[in-house]
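Engineer: what shape does this take:
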Amino acid sequence: MSDDRRLGVLRAIVEDYVQTREPVGSRVLVERHNLGVSPATIRNDMAALEDAGYIAQPHTSAGRVPTDKGYRLFVDQLSTIKPLSSPERRAIQHFLEDAVDLDDVVDRSVRLLAQLTQQVAIVQYPSLRRSALRHLELVPLGDRRLLVVIITDTGRVEQRTLELDEALDEQVVPELRARLNATAAGRRLVDLTEPLARLEEAFAPADRALVHRVITVVEDTLGEATEERIVMAGASHLARSGTDFTGTIRPVLEALEEQVVLLRLLTEMADDSAGVAVRIGHENRHAGLAETSVVAAGYGADGNAVARLGAVGPTRMDYAGTIASVRAVARYLSRILAG
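Structural biologist: Sure, this is the predicted structure:
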């Protein structure tokens, strides 16, 4: 739709409906918005918008409400996203910087996002498969046991214990630790296969069995997919939005409880946009989310997204505010992981 005036009418309908939850009539538009045209012209514009599927009349003699198609056009036409205030930005920074470890960072992020958006917040844990190795530590636990500690650039710490067939030569451990860190630090699994293979060949034949075991643990750990999970907060906000759903909120809650559904959705949204992506209503392929909108963004160190976070709520949401909050939390979280 290229008619700027009708886009202005649609924008006014969306903003009023988001604020009031009430269908919007032509008289209200005239009273609340300076659209610069007569009531008759507004009625004609509303009729055109309805014919095009951007708004609908829920009941006879009622005003109009936006459809999924109308919300999509509204979001696509958002030229500016209202910035967070300075106090809001400082609050985000201080709240997240006080975190003590990755689990605390994720927990704080999801609670903060739920509070800022007044929606359900979801945060995906950083994936090991998309993380780079920051540091590797080898700790002998006796003659035949070795603890392998893997620390990623996202702050994840994974520990694996090796049970050895032969007594551990502790003189080899410092050299192996140093060479592994020099070879693997800062690299992702996809870039490590050949360097690690060459590293194994650099050791004496008698030590290669141990080197091979440690390298295999590193590769297997960084290649794991089973650890991917979602943390969620703010489900109680859905109760206050109950009237926004045609039936009950039960299908929405059931969908949110399915980690696989949310992980698939976030993965699909990563393909939608390199920045903040928005899925509206039936654009969400899971039936339980057909009356919701999802706003999501990636986060990670050095501009490389290792996971995503977002907000889920009814299609009648403050899109500009939600997009701003999701983007801000993702940026602050990325800075912390890069720190």
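
Engineer: going forward, measure contacts and count neighbours with C-alpha atoms only.
Structural biologist: Noted.

Engineer: how far away is residue 217 from residue 281?
Structural biologist: Using C-alpha to C-alpha, to the nearest Å, we find residue 217 at a distance of 43 Å from residue 281.

Engineer: which of these two has more residues huddled nearby?
Structural biologist: residue 281 (23 against 17; other C-alpha atoms under 10 Å).

Engineer: for the more buried one, list the residues it contacts.
Structural biologist: 68, 289-293, 315 (C-alpha atoms under 8 Å, 6 or more residues apart in numbering).

Engineer: helices of the stretch 201-339 of the chain, residue ranges please.
Structural biologist: For the stretch 201-339 of the chain, applying DSSP state H, counting those that start in this stretch gives helices covering 208-222, 236-240, 250-257, 259-272, 319-338.

Engineer: so which elements touch the host helix or strand of residue 6?
Structural biologist: Secondary structure assigned from DSSP states H and E places residue 6 in helix 4-20. Helix 4-20 makes packing contacts with helix 26-32, helix 39-51, strand 65-66, helix 68-76 when contacts are defined by 3 or more C-alpha pairs under 8 Å, 6 or more residues apart in numbering; DSSP states H and E.

Engineer: buried set for the last one?
Structural biologist: If I follow you right, that is helix 68-76. For helix 68-76, a neighbour-count test (16 or more other C-alpha atoms under 10 Å) marks 68-75 as buried.

Engineer: not counting sequence-adjacent ones, nearest residue to the residue most central in space within the chain?
Structural biologist: Centrality entry for the chain: nearest residue to the mean C-alpha point is residue 309, 1.8 Å, by C-alpha atoms, centre = their mean. What sits nearest to residue 309 in space, not counting adjacent residues and going by C-alpha to C-alpha, 6 or more residues apart in numbering, is residue 123, at 4.2 Å.

Engineer: how much space separates residue 177 from residue 171?
Structural biologist: Distance from residue 177 to residue 171, by C-alpha to C-alpha: 11 Å.

Engineer: compare those two and say which is more crowded by neighbours.
Structural biologist: residue 177 (19 against 8).

Engineer: still on that earlier bit, which of the helices and strands packed on helix 4-20 sits most buried?
Structural biologist: Highest mean neighbour count among the helices and strands packed on helix 4-20 (mean count of other C-alpha atoms under 10 Å): strand 65-66, with a mean of 26.

Engineer: what sits up against it?
Structural biologist: Here strand 65-66 has contacts from 10, 13-14, 17, 22-24, 54-58, using C-alpha under 8 Å, 6+ apart.

Engineer: please give the structure of this sequence too, so both can be compared:
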Amino acid sequence: MSEPRKLEVLRAIVEDYVHSREPVGSKALVERHHLGVSSATIRNDMAALEDEGLITAPHTSAGRIPTDKGYRLFVDQISAVKPLSPAEKRAIQTLLEGSEDLDDVLDRTARLLSQLTNQVAVVQYPHLSRAVVRHIEFVLLAPRKVLIVLIADSGKVDQRVVDAGQDLSDDTLASLRTRFLTGVAGTPVAILPQHLAAVVAGCTPAERPVAMALGKGLEGLAHNSREDRMVLAGTANLARSNVDFPLSIGPVLEALEEQVVMLRLLSDMAQDPRGVAVSIGRENPYDGLAEASVVATGYGPDASAKVGILGPTRMDYPTTMAAVRAVARYLSRILGP
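Structural biologist: Predicted coordinates for the structure are as follows:
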């Protein structure tokens, strides 16, 4: 059996099984695909694929289905991630653009990716520890109440209201905002408190009490990291795929609920030259995901946070990989500087 024909027969089996959920027989392959050989030859080819552990017979069925190893070879042979259709690209652009709030953008991203793939979408929050301060805003809500807004280059926006301890004028607050912004713009959020102390120390004695209150508020926002958090959408899609989880869908749901499992998996997944990472079945380090696959890619300024999907191993990998990569690129564009 030649290597090209082995790959062609495997591709046909994967595609048929993904779309039909039924074990694939040699007769069906001959009828549906132009493989250029007889049914007897295809049977021999399928026997060879089974010997290599790439396909298997479920129960006593005459047909065959791909194994994790078979899916891996299929995925590795996808030479390039296909582009999305113009309609799909417009849908992504329309849904994701028009929001400056990170929570809203990531929520929209998860819902959109779930709709595009009919799988569970997962979006990891950007790593705040790697983010830098893009902007600071102070808004006078009442004579002593100030709304503090901290915006990071990751797109994350945090805010809180603080008591300045004394009545303030708009001019005084504007002067302090300029002083703080000059002192901390471009500073890594992780070390922001160290720089805030220097800004407060540089203020005049009259300004210092208010500056200390504002600095304490900014320090609190810097500590309010959402680094270990992700957004989910489309969990109900798993219920429609329960036939793909013959053992139990429970462990998959538990992995999604225990976000630390998914966050660790996403962080450890390394992208291939096509710009995506695919973890199939028992390749997943968590036993509860032995019947699932995860497709993910990085996004944002340093691509350290991941966006991806989780679904059964029987999934449309080319379409899923394309959707994940395209959504990540739009998300990076929206959150970019």
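
Engineer: report the contact partners of the residue nearest to residue 309 of structure 1.
Structural biologist: Contact analysis of residue 123 of structure 1 by C-alpha under 8 Å, 6+ apart lists 106, 109-110, 230-232, 308-310.

Engineer: for residue 322 of structure 1, see how far away the residue nearest to the centre of structure 1 is.
Structural biologist: With distances taken as C-alpha to C-alpha, residue 309 of structure 1 is found 12 Å from residue 322 of structure 1.

Engineer: with residue 136 of structure 1 instead?
Structural biologist: Computed as C-alpha to C-alpha, the residue 136 of structure 1 to residue 322 of structure 1 distance reads 39 Å.

Engineer: look at the two and report which has more neighbours.
Structural biologist: Higher neighbour count among residue 136 of structure 1 and residue 322: residue 322, with 25 against 21, using other C-alpha under 10 Å.

Engineer: quick one: map the more buried one onto structure 2.
Structural biologist: When structure 2 is aligned by TM-score structural alignment, residue 322 of structure 1 is paired with residue 320.

Engineer: nearest spatial neighbour of its match, chain-adjacent residues omitted?
Structural biologist: In space, and not counting its chain neighbours, residue 320 of structure 2 is closest to residue 117: 5.9 Å by C-alpha to C-alpha, 6+ apart.

Engineer: can you name the farthest residue from the center of structure 1?
Structural biologist: Residue of structure 1 lying farthest from the centroid, by C-alpha atoms, centre = their mean: residue 206 (47.0 Å).

Engineer: returning to that earlier point: residue 167 of structure 1: which of the helices and strands packed on helix 4-20 of structure 1 is closest?
Structural biologist: Closest to residue 167 of structure 1 of the helices and strands packed on helix 4-20 of structure 1 is helix 68-76 (C-alpha to C-alpha; 63.9 Å).

Engineer: average offset of that closest one relative to structure 2?
Structural biologist: Mean deviation of helix 68-76 of structure 1 relative to structure 2 after superposition (mean C-alpha distance after the TM-score superposition for structure 1): 0.9 Å.

Engineer: helices and strands around that helix, which ones?
Structural biologist: For helix 68-76 of structure 1, the packing partners by 3+ C-alpha pairs under 8 Å, 6+ apart are helix 4-20, strand 277-280.

Engineer: ranking the ones you listed by burial, who's on top?
Structural biologist: Of all the helices and strands packed on helix 68-76 of structure 1, strand 277-280 has the most neighbours on average by mean count of other C-alpha under 10 Å, namely a mean of 23.

Engineer: do I have it right that residue 237 of structure 1 meets residue 117?
Structural biologist: No - between residue 237 of structure 1 and residue 117 there is no contact under C-alpha atoms under 8 Å: 9.6 Å.

Engineer: neighbour count for the two, which is higher?
Structural biologist: Between residue 237 of structure 1 and residue 117, counting by other C-alpha under 10 Å, residue 117 is the more crowded of the two (24 against 18).

Engineer: let me have the helices and strands packed on helix 4-20 of structure 1 in CSV, extended by distance to residue 143 of structure 1.
Structural biologist: As requested, those are arranged in CSV below (distance: least, C-alpha to C-alpha, whole Å):
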stretch, distance to residue 143 of structure 1
helix 26-32, 79
helix 39-51, 77
strand 65-66, 70
helix 68-76, 63
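
Engineer: which stretches of the stretch 101-250 of structure 1 form strands?
Structural biologist: 120-124, 133-140, 145-152, 157-163, 230-233 (DSSP state E, counting those that start in this stretch).

Engineer: okay, the ones you listed, which one's buried deepest?
Structural biologist: strand 120-124 (a mean of 27).

Engineer: what angle do that one and helix 319-338 make?
Structural biologist: 30 degrees (axes from the mean of the first three to the mean of the last three C-alpha atoms, to 10 degrees).

Engineer: what about residue 271 of structure 2, how many residues nearby?
Structural biologist: Residue 271 of structure 2: 14 neighbours (other C-alpha under 10 Å).

Engineer: which one is it nearest to, not counting chain neighbours?
Structural biologist: residue 277 (4.4 Å).

Engineer: what about the one you found, distance to residue 294 of structure 2?
Structural biologist: Distance from residue 277 of structure 2 to residue 294 of structure 2, by C-alpha to C-alpha: 8 Å.

Engineer: over to residue 336 of structure 2?
Structural biologist: Counting by C-alpha to C-alpha, the gap from residue 336 of structure 2 to residue 294 of structure 2 is 25 Å.

Engineer: which one's more surrounded, the two?
Structural biologist: Neighbours of residue 336 of structure 2 and residue 294, each counted by other C-alpha under 10 Å, are more numerous for residue 294; the result is 28 against 13.

Engineer: who's in contact with the closest residue to that one other than its chain neighbours?
Structural biologist: Sequence neighbours aside, residue 310 is the residue nearest to residue 294 of structure 2 in space, at 4.6 Å (criterion: C-alpha to C-alpha, 6+ apart). By C-alpha under 8 Å, 6+ apart, the residues touching residue 310 of structure 2 are 119-122, 292-295.

Engineer: how close does residue 18 of structure 1 sit to residue 283 of structure 1?
Structural biologist: For residue 18 of structure 1, the distance to residue 283 of structure 1 (C-alpha to C-alpha) stands at 19 Å.

Engineer: circling back: how about the contacts of strand 65-66 of structure 1 in CSV, adding distance to residue 265 of structure 1?
Structural biologist: Formatted as CSV, the contacts of strand 65-66 of structure 1 follow (distance: C-alpha to C-alpha, whole Å):
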residue, distance to residue 265 of structure 1
10, 28
13, 29
14, 25
17, 27
22, 30
23, 30
24, 32
54, 25
55, 26
56, 28
57, 30
58, 29
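
Engineer: show me which of those is closest to residue 184 of structure 1.
Structural biologist: Closest to residue 184 of structure 1, out of all of the contacts of strand 65-66 of structure 1 and judged by C-alpha to C-alpha, is residue 14, at 51.4 Å.
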